[in-house]
Every structure is written in structure tokens, then in C-alpha cells.
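Trainee: Quick one: sequence and predicted model below, then my questions.
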Amino acid sequence: MAGRPGSVRARTTIGATAVVAGALVAAGLAVVLLLRANLTGQADLRAEVAAREVASQLATGVAYRSLDLPDAEDHPVQVVGEDGRVRAVSEDLEAVRGTGSPGVRPGAATRGDDDDRGDDRDDDPGRGEVSDDDPKLTTGTATVDGRTADYRFAAIEVTTPRDETVTVYAGADLAAARDATGTVARAMLAGLPLLLAVVAGVTWLVTRRALRPVEAVRAELAEITSSGDLARRVPVPDARDEIAGLAATTNETLAALEESVARQRGFVADASHELRSPIASLRTQLEVAAAHPELLDVDGLVEDVVRLQHLAADLLLLARIDAGERPPARPVALGGLVRDELDRRAPRDRIPVQASVEADPRVMGVPGRLVRVLGNLLDNAERHADTSVRLSLREEGGRAVLRVSDDGPGVPAGDRERIFERFVRLDDARSRDEGGAGLGLAIARDLVRAHAGTLTVGEAPGGGALFEVRLPVT
């Protein structure tokens, strides 16, 4: 499992690595963008400070030729009048692009229309004042001493004491900001593969450790499957996690499967044993009849065939119940069903049934199977009764309650659950049991449970056994 590309371990490692890679790329991009914005903001501030320093000199009346201008490589400066002519520039500044003022040498005119600023004179600062408005910030290039670089430019308006309004353009070099951003980006790109390798390795190891109990469970299940030994169990890890829960549930499933297989094997063995007796009897009678036709016991043959027929029908019904067969249910009037079954059985009953049908509750069920439950209970009661069999039907607390009792020897308290097991007969306690295979009560309880009901046995008020069926009413 550990080496397959399609394994949970490999998929988890790939998925975790991909998620971390995406998160790191997004975080790195955000850091780079924030760093660039921060450094650009600092460049804007430096450009504005440089422009305001020059503007302050002009506001105090310093002549253009006497201006103390900063070094052109750090802060290229040019002063442009309202007529579009350059009044002053930094030393060695050869060209400026991107500020809207292409002229660089004193006296050079811009490409703009001189009349375009006429409407803005009302917004000019007062005589000897520097504009309080936020500077206009642009990104452009400047060529200083033959070297062209990118700059952030700030434009500040100022009115000299001679009532001449000019604009001071000052730049701040972006090389440092871009170098810092590039360095950070390269460092992140260089560290990303190493970090992803660490994430992948850790995820691989952690997943291997987490899935080790799963592999142990899988290997043990494979051994159980190959050996067929359902008594074995998978190992349950000490940790109280989902894998421990899976292992515990697997062991519960194996226990239920072992019980089911053991029960099925016992059922097959018991069925074989029950079938062997009537088949052996039939064979004996047929062999005798073949040798001595005058000794043929037809009644005995018919009795054995009927017994075989009933046993085969019971085995088939149990097989269908075990297979989960559920015929369509419909509302059934239980009172009418009980009366019809009693009328049908009356001519052949060994002991007449004393019935008390006090209600006619409706239940959801299969009429044929409900009749089978009633018939099995009455057959059992008549087989063990001394003189009387009683039946009552009523509705109690939203449930239909059917009781069948006899005045026979009853069922000992220790055997009241065992009699519902298949092929169980209490021959010593119920001496009149003749020819039964021990399936009637087992079939009755299985059918009642299939109808969401219960079947229990207790002691009748006058002695004997009392069987009680409870079914939910509709």
C-alpha cells in the first residue's frame, strides 16, 4: 500500500503538498505586493519631501539659479512655470519622461497648450505659499549623466513672492524598492521547493504511521479470508480514534459472521438429521413392500411423506426469512383473520379452542404469514394441552395483543428462550410432542419479528404455557 501512486498515502501526500504550495504562492504573492506597495509609498514620500523642500525655497524668494537642488541621481528635480517653460533642473539631469513635462533645460517649452492652465489660476497657491494639496504622483524615467532609471515623481505647485506660480517635479529612485522586491521574490522561490519537500516528507511519514493500523487490519482480514478461520480477530490499536473504531466494528462483524456461520452449519446438520429419519422410514417400507407387496403400509407411507412435505416447507420458509425476503405488507384486520383461521381449523382440532376476540385491531402485515404464526401457536398448544386451549385478542396501548394458552405441563423458566431456537424440543417436559421437528415456534418468532412485533412465553394463570404476541397497530 505504501508505494502505490493511487494509495491513500500517496494521494494524501500529493494533496497536502499541493494545498501548501497554493497557500505559500498566494501568501508570497501577497507579501511581495504589500512590500512593493510599502516601498513605493516610501518613494512617494521621499519624492514629496524633496519637492516641498525646493518649493519652500521658491516660496521664500530664492532665485531659480540659486536653488539648492538635491543630487540628480537620488532626486532629479525640475521646476516648470505656468507657461510650460523649465525654470530650473538638477545638475546632470538630461531627460525626464512620464511626468507630463518633457522639457528639462531652462527655457525649454512643454508640449502642452499654454492656455490649458488659464482656468486653474484660481486654484494656485497665494503669493509666497506652497500648495497644501496632495501632490500629483506619477511613475516615470529620468536620464542622469547618461543612465536612465525609473523614478516616482511628485508634483508640487508654489507661488513665488513675485507672484509667479511654478510646479516643482521631484523624483525618488525606485531601484532600491525593486531590488528589495526582487530579492524577496527570489528568496521565496528558492525556499519554496525545500519547504514543499519538507511538507511532503512529513506528510508521507505521518500518513504511513496513521495508516499502519489499517494495513494491519487489511492483512489480518486477508489471512482470515484465505484460512476461513472466523474465530480470528483483527488487531485494535490503542488510540481511541476512527481506525480503532473501524477495527472494533470489524471484529463485531466477524463475531456476528462467525455466529451466523455456526448457526447455519448447525441448521444444516439438524435439518439433515430431521430429514434422515422419515427418509430412512420410507426406504424401509418401500424395500419391504418390494419384497412383500402384501405388507405395504400405505397409511404409514403417506404419513411419512406428509411429514417430509411439512419439514421441507418449514425449511424453505426459514431460508426465505434468513434471506431477508419481505413480501408487500398491507393493512390486515386481525380479528377477522383470527376468526377465519379458527373456523377453518375447528373440524380437525384435537381440543376445541375457547376464543375471546374482544377487538379487531388493524396491523400492517402479510396475511399468510400472520395466519402461519397463529397456526403454529395453536398447533403447539393443542399438542401439549390436557383439556383446554384458550385464545384472546385485544388492543392494549396501541398494540394488538394475541394470547394463546394451554393447560399442559408448561415451559420451565430456564427454557423459555431456548424453545424459540430451531430444532429444539423439550421432550421430557412436554411428553405429548409427537413428530414435531422443533421449528414451529422458531418460525413463529421470526415471522412476528419481521412484523416489528414480539413473541414471548410465560405461565398461564391456571398452569401451562401462555404465548403472547404483540404487534403495532396502524
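Mentor: Thanks, I have it.

Trainee: from here on, contacts and neighbour counts on C-alpha atoms
Mentor: OK.

Trainee: mind listing the helices for the stretch 101-250 of the chain?
Mentor: Using DSSP state H, counting those that start in this stretch, the helices of the stretch 101-250 of the chain run over residues 175-227, 242-291.

Trainee: try it against this one:
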Amino acid sequence: MSSVRARAALGATAVVALALVGAGIAVLLVLRANLTGQAGLQAEVVAREVAGQLALGVPYDGLETRDEEDHPVQVTDEEGRVVAVSKDLQAISGTGTDRVVPVRPSVTGSSGSSGSSGSSDDGDDGDGDDDSAAPGRGETDPDDADFSNGTATVDGERADYRFASVRATTPAGETLTVHAGAPLAAEQQAVGTVRDSMLTGLPVLLLVVAGVTWLVTRRALRPVEGIRREMAAITASEDLGRRVPEPDARDEIARLARTTNETLAALESSVERQRRFVADASHELRSPIASLRTQLEVAAAHPELLDLPGAVADTVRLQTLAADLLLLARLDAGERPGGTRVDLGRLVREEVARRTGDRIAVTVSVPEGERFEVTGSRGQLARVLGNLLDNAERHARGAVEVGVRAAGRGGVVVSVDDDGAGVPPGQRERIFERFVRLDDARSRDDGGAGLGLAIARDVAVRHGGTLTVGEAREGGARFELRLPGAD
């Protein structure tokens, strides 16, 4: 099922259905238990009434029960033989015996039951007692009654009953068990009515839940559909300047729309930066290539006019520019620096010692005997130092100084100072953009393509550090490279 609305409606309906079915079953069980308990209580009352009569010595044929059609009674002796039954009782089950015909005469010598249903011999029972003579007084069992479910046929009608069994002792010392029943028709009717009502109302309620969930989900997902349509339009038009609509609410969908617009803005900025980079790179490459081609064409026609040093210079410049562009491409692709431990103090000394042809001598200020280790790529960090020193050499009047010191929390700071004109505060971030030159000193003929500082900052960021520019003590520019120390 591909629709979120359909899945949400189906899921909500299934959950509600399970909850309602569980609740319905629980209600039916509780209702049945309560009604069955009430029927059992009625049966126990009847059974105890009959047991009380037996305890008083009332003969079997003189037993009286309330509403004999609704409360059938069966009396058994210790051996499970039936000694008395209620009037019109034709069949019974669930009491331990299904006999409904008494097998013994009454305790006073009379025969039969209260309803004369299948009476036995008319004489005495051999004990010489008269029917009306009930010597002494018996007792009933005060313990809780035993309950069971069964059926009984009274006057030709068969029904389900809840039976209560109570024991009683006659004045003659005989223990009898009275089984009295209460009809379960009311319980069955009530449970059936509730069950039918639930079965009728459940589908209707589930349809209502499904419909409401569908409508609510549709309304909630309407902004998502608007976002989807706008994103599809942006993809089709390739216009990254467009934005998706943002709902007024402060829910997850509104946050999704804002995040989407932020992503589009970042993507637009990245694409624009890439386009500008490609255009600037093409422009920068065109100049040395055109110069080199011109010199080669002149040399082909007039070998004696070949400017070999100029051709070599253009080739070197072209090679350097291509290397810078390749490094920037790798940095933009997310290339991670290596995990080598690099001593920045030693790296600074080596880099300065390598620069033998500089216009201005570089002063190194690194504490002796201390190590300033960071983790990263030795080659890329050397490239950052080289670019910063190149920049200082182009702008310094007569002094360039590089120093290394420890910073807080285990960090390391490398500073490069010159005594040139410095960088105006309003331009201190712009100089780190690619192909940016602030003045004539940064001309192509002077060796700068506007990539050195951009590369230096990108490498610093990739190493978890920063590269900033400020004012030096001599009034020139101070570039500070801050890197976290090695663990």
C-alpha cells in the first residue's frame, strides 16, 4: 500500500479494532460472571431454604420451594441416590446424577416426593416412625455452597441452570445434599443482547475511525504534498532560487519545510560557488595557455626568437595552478587529512630553510626543546605554511616573522607576520575567497592567482582548526593558524 494516508487509516482502524474487541470480550466476560453469580446466589438461597426444612424434619413430600418452575430442586443422600425432587422435574444434569425419581420413602414413613413424581411403596420405612413425628432437630452445613452449570427439563421445557449444592443433616442424623437451580436465561439474553449490539456497532465505529483518520491524515499531509510539488518543479526547472512553502504551524512538517529551504539555499550557494570557480579557473588557465601557445607558435616560425625562460615560467605557472585546482577539488570532495603526528615547530624550520631564494629573510621564533604536535597531513600543512609565507613575501617591506606557540587546551598556534600595508578590516574575510586579489600587488605577473589563502583556510578547516587574519605588531598583517594538539 503506497499511500501514507491509507496506511495510517488502516493502522488506526486495526488498533481501534483490536482495542474494541479486547474491551468487548472483557465486558462480556465480566457481565456473564456477574449474572452467573447472581443466578448462583438465587440458587443458593433456594437450596438453603430446602436444607433448612430438612434440618427441621419436614418430610420429603412436605418440602416447599419458591417458584418450582424457575428453581428445580433435587435431594440426594450420602450414596448419591435421589430421595426427593421438585414438582414437574422431568430431567436434570450437572448435579452429579440425572435421576429424577426418588428411590426411598420419606424420613417419617410417607412415600414419594413433594410433587409425588414417581413415589415409592406406601408403608413405613421400617423404623416405626409416624409421618408427623419428627424427633429432634438437624442442621445445615454453614460452609459455602458448591456451584455448577447444567440443564433441567421442567414441565416439558428444557433450559440451562446454575445449580447450588448445600448439605443438611436431618433430625435422624442422615446427611443429605440439596441441589437447587436458578435459570440462566436472563444471563444468556443479556450477554446475547450486548454481544449483538457490539457486533452491529463495531463495523460502524471502525468505518467512522477509518474515515476520520483518512481525512485528518489528508489534511495533515497537505503541506507535504505542496513541498513535493515544489521540489518536483525545482528539479524540472533547475532553478535553485525557488523555495518550498513553509506552513504557519510549528510542527514536524513546518520544520521539514524550513530544513528543505535551508538545504536548497546551501545547494544554491554551492552550485553558484562551483560555477564561479569553474569560470575563474577557466579564466586563469586561459592566460598561461595562451601565452605558452603564442611563444611556441613564434618559435615554430622563427626559432631564433624563442623565449625559452618565458615558456618555462608559463609552464611552471600552469603546473602550479593545475595543482592548486586539483587540491581544491579534493578538499571540496571531502578528502580527510591523514592521521600522521606532525611537529609544527620542526615543520616550520624545515619550510623556512627550504626557501633560499626569498626576497626577504624570514625570522623564525620557535622555543627550543619543545614539541608542538598535531595530527594531520604533513604535506597539506606544509602547503599552508608555504602559502602564508608566499603571501607575506609579496606584501612585506623588509621583515617577515613566523612563530609557533602553545595555545589553551593543548592547541598549537602558528603565526606569520609581515610589515606591509596589512589587510583592511572589511576585507579580512574576503581575501580567503577563491581567485580574490585586493590590490595590484596580487597581480598575475607577480605570481598570485588568488588561490593560496583559500587553499590554506580549507586545509585548516579540514584539520579541525581555523585560519584568521589580523594586525601585526609592526602594522602589517598577521595570519594565525590554530590547530588542535595531537591526542
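Mentor: That came through fine. In this text, all values refer to a predicted model and were calculated from it rather than measured experimentally.

Trainee: thinking again about what came up before, which one, of the helices of the stretch 101-250 of structure 1, ends up nearest to D379 of structure 1?
Mentor: Taking CA to CA, helix 242-291 is the member of the helices of the stretch 101-250 of structure 1 nearest to D379 of structure 1, at 19.1 Å.

Trainee: mean deviation of that closest one from structure 2?
Mentor: When structure 2 is superposed, helix 242-291 of structure 1 averages 1.0 Å from its matched positions, counting by mean CA distance after the TM-score superposition for structure 1.

Trainee: ok, back up a step: please convert the helices of the stretch 101-250 of structure 1 to a markdown table, extending it with distance to V8 of structure 1.
Mentor: Listed next are the helices of the stretch 101-250 of structure 1 as a markdown table, based on distance: least, CA to CA, whole Å:
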| stretch | distance to V8 of structure 1 |
| --- | --- |
| helix 175-227 | 8 |
| helix 242-291 | 14 |
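
Trainee: wait, which of those helices is closest to D407 of structure 1?
Mentor: Distance to D407 of structure 1, taken as CA to CA, is lowest for helix 242-291 among these, at 28.4 Å.

Trainee: Quick check: next helix or strand after the closest one?
Mentor: helix 298-322 (DSSP states H and E).

Trainee: so how far is that following helix off the chain centroid?
Mentor: Put simply, helix 298-322 of structure 1 sits 50 Å off its chain's centre (CA atoms, centre = their mean, to the nearest Å).

Trainee: on average, how far is that helix from the matching bit in structure 2?
Mentor: Per aligned residue, helix 298-322 of structure 1 averages 0.6 Å (mean CA distance after the TM-score superposition for structure 1).

Trainee: rewinding a little: for the helices of the stretch 101-250 of structure 1, please prepare a markdown table with the additional fields mean neighbour count and distance to P461 of structure 1.
Mentor: Output for the helices of the stretch 101-250 of structure 1, formatted as a markdown table (neighbours: other CA atoms under 10 Å; distance: least, CA to CA, whole Å):
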| stretch | mean neighbour count | distance to P461 of structure 1 |
| --- | --- | --- |
| helix 175-227 | 15 | 52 |
| helix 242-291 | 15 | 35 |
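
Trainee: Give the aligned equivalent of V166 of structure 1 in structure 2.
Mentor: Under the alignment (TM-score structural alignment), V166 of structure 1 maps onto L176 of structure 2.

Trainee: ok, the closest residue to its match other than its chain neighbours - contacts?
Mentor: Leaving aside its chain neighbours, L176 of structure 2 sits nearest to D77 (4.5 Å; criterion: CA to CA, 6 or more residues apart in numbering). By CA atoms under 8 Å, 6 or more residues apart in numbering, the residues touching D77 of structure 2 are 83, 174-177.

Trainee: Mind telling me what D77 of structure 2 corresponds to in structure 1?
Mentor: Looks like D77 of structure 2 aligns to G81 there (TM-score structural alignment).
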